[in-house]
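Engineer: sequence-free structure coming up:
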């Protein structure tokens, strides 16, 4: 089993919070991780697992307050909890009852395949009683002993990454996309034609890393802008697409204010575009944008939760691919290059002159770490992700 970086953070959250929500797209490994954590008996508690997609387990919760009250001495794991929104007020009452009895942590672990319904319900009902964590697909720091470019090509979903062959990996991703379109997405919102949403998702893959232009997407789909925006919101809420916000600062220059849009998992990008192997990928026009998103997703997954990711671009051409910003105002500027001999353009220097970041990095596909200038370091993705993960553990 590949050890997940989130394990110590999840263990700590369960030890200190009465409820923890573990969010992530389907098939990302939430259930496997939850059962592994349950076997640790945190605080001496056994784990009770209930899958709310199982009719048998849903039947146990016909009277949820009575059933869960009988198991308040256990860590109750509720999988696909967004399917039972009526549970949240019950959980609030049980948590408060447990607090009065001296049980202040480790009561419920809630697993959800989307941020949307779970956050909407829990945010209103369990405020002050719940901690949130997101489980992403595998990252380079988790798979460094195996990966090479396989993680970039196949993406980080466990079944895709660990498939016995490239063809099986691609088939799994194609089936995953079809399952989302035909079965999973209809659970979360109004009925959307699967073929229309597939076209939209594929457009996003072709547009990978580009500035959001909702009106253009709407014209291409033959729908109005509001409808196209709702499609994008849905894929963002399902943790499949990222809107990377622009950094705004009053420096007397005209700044780009539209977000960039990325399909978050590189393997899904390649499946949507019909890219079957590394040779196809390296000759495809999306190769640079695919690599850029792969780097951004890995770095944001590795960074502490308090670190926010942005990009910076001015109308004059100053640009930073990824700007990592700490709560105290400290910033790291990251330029992303798919070249073993990376060279920086004038726009990066101009952007750094505007923002004066504390550290500057160029992420490239090589393994050597060296200085390109006195204050600019060329570094591999694995090394920078490891540095950020180390910061994360120290902060915890």
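Structural biologist: Perfect, thanks for sending it. Nothing here was measured: the structure is a model prediction, and the numbers come from that model.
Engineer: C-alpha from now on. contacts and neighbour counts both.
Structural biologist: Fine.
Engineer: ok, for the residue most central in space within the chain, nearest residue in space, not its chain neighbours?
Structural biologist: Geometric centre of the chain, nearest residue: residue 136, 4.6 Å, by Cα atoms, centre = their mean. What sits nearest to residue 136 in space, not counting adjacent residues and going by Cα to Cα, 6 or more residues apart in numbering, is residue 24, at 6.2 Å.
Engineer: again with residue 104
Structural biologist: residue 18 (5.6 Å).
Engineer: which ones are touching the one you found?
Structural biologist: By Cα atoms under 8 Å, 6 or more residues apart in numbering, residue 18 lies in contact with 95, 103, 104, 105, 106, 107, 108, 129, 130.
Engineer: ok, structure two:
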């Protein structure tokens, strides 16, 4: 079993807050992590809202929760029980000791809306992403084959740990089918599964590009841009797609203001594009954009909760893939799919525009080395060195 980096942070949040919401896509390992946390709490109660028996047990939530007030309660797939949040508020107010509830959910947007209305000031939020490089590789002795496998298969544990690449590919195809045909309808989504699969595949083809709803609408047979935006919201809310907003700095330049879109898991991206092996991937035009999205997620999942992440691009061509702002400090990150990366002139111009103290180039290189006085090239397993809390 792979120990998740989030486990220690989840434990700390449970020591401070009456309720913790652990968000993440289906099959990412939330239930496994929750059971690890529950194992340290005698008498813990684990309920799954996909099970009719557990939903029946919570048919009268105020009575049930009050009767189990002395127990640590885990409620899995809580988005299937939206009425539960109004019952949690008075129960938490009756006993505000920390570590009472752990809520697991797969639809972040809806959960955040529901809990912000009912549980403001009573709940902490954490997100469990697919497996990261830091959870799979030993930074002291990194295995490049393991890195390549993680990039190809993605970070869903059952895909990553599959017996071979073919088994991993089949698992991801099954995951996509189940997600579209069962999970989304179970959340109340009424868009045809085939329509959403086409849209998801279109996003895979434009990985890392600026989102153009009108253009995608034409490709979807004339769908309105508002409809396309709604489809994007669905995939963002279910944590399958990252919408990366531009960093709108006051630099006196004409800035690009459309967001970029990335499929958050590289393995799902490859499955949608029919790429089952490393050979398939390396010979495909999407390889560079796939690597970029893979590295974006390595950065995003390790950021401090109060950090801001965006990209910077001007109409004149200044550009940097990621800008991190944290407590008054800005750091730039450029991502290159090259063993000898050479940033463009636009990268250096972006450093000047934003007056960055430090910038990094993340690339598939074996070791760190400097490009200039304030720009270093880093291997992806050293991504923590590019983050604001690295000092």
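Structural biologist: Noted; the coordinates are in hand. The model shown is predicted, which means the values in this text are computed figures rather than measured ones.
Engineer: can you give me the TM-score here?
Structural biologist: Taking TM-score structural alignment, normalised by the length of structure 2 as the basis, the two superposed chains have a TM-score of 0.96; 384 aligned residues with a Cα RMSD of 1.4 Å.
Engineer: ok, back up a step: would you quantify the distance from the residue nearest to residue 104 of structure 1 to residue 31 of structure 1?
Structural biologist: Going from residue 18 of structure 1 to residue 31 of structure 1 by Cα to Cα, to the nearest Å gives 19 Å.
Engineer: before we move on, what about residue 37 of structure 1?
Structural biologist: Noted for residue 37 of structure 1: a distance of 10 Å to residue 31 of structure 1, by Cα to Cα.
Engineer: contacts for the helix or strand residue 167 of structure 2 falls within next, please.
Structural biologist: Per DSSP states H and E, residue 167 of structure 2 falls inside helix 165-178. For helix 165-178 of structure 2, contacts defined as Cα under 8 Å, 6+ apart pick out 153, 158, 159, 160, 161, 162, 267, 268, 271, 272, 276, 277.
Engineer: now the fifth one: how far from residue 269 of structure 2?
Structural biologist: Distance check for residue 161 of structure 2 against residue 269 of structure 2: by Cα to Cα, it reads 18 Å.
Engineer: more neighbours, those two?
Structural biologist: Legend: neighbour count by other Cα atoms under 10 Å for residue 161 of structure 2 and residue 269, higher for residue 269 (28 against 17).
Engineer: residues contacting that one?
Structural biologist: Counting by Cα under 8 Å, 6+ apart, residue 269 of structure 2 touches 201, 204, 263, 290.
Engineer: number of nearby residues for the spatially closest residue to the third one that is not a sequence neighbour?
Structural biologist: Distance criterion Cα to Cα, 6+ apart; nearest residue to residue 263 of structure 2, sequence neighbours excluded, is residue 241 at 4.5 Å. Residues contacting residue 241 of structure 2 under the criterion other Cα under 10 Å number 21.
Engineer: helix, strand, or coil at the residue nearest to the centre of structure 1?
Structural biologist: coil (DSSP: H, G, I helix; E, B strand; the rest coil).
Engineer: do you know how far the equivalent of it over in structure 2 is from residue 281 of structure 2?
Structural biologist: When structure 2 is aligned by TM-score structural alignment, residue 136 of structure 1 is paired with residue 129. Residue 129 of structure 2 is 23 Å from residue 281 of structure 2, where distance means Cα to Cα.
Engineer: ok, now residue 154 of structure 2?
Structural biologist: Taking Cα to Cα, one finds residue 154 of structure 2 at 13 Å from residue 281 of structure 2.
Engineer: so for the two, which sits in the more crowded spot?
Structural biologist: Taking other Cα under 10 Å, residue 154 of structure 2 and residue 281 do not tie; residue 154 has more neighbours (27 against 19).
Engineer: pretty sure that one is touching residue 271, no?
Structural biologist: No. Counting by Cα atoms under 8 Å, residue 154 of structure 2 stays clear of residue 271, with 9.8 Å between them.
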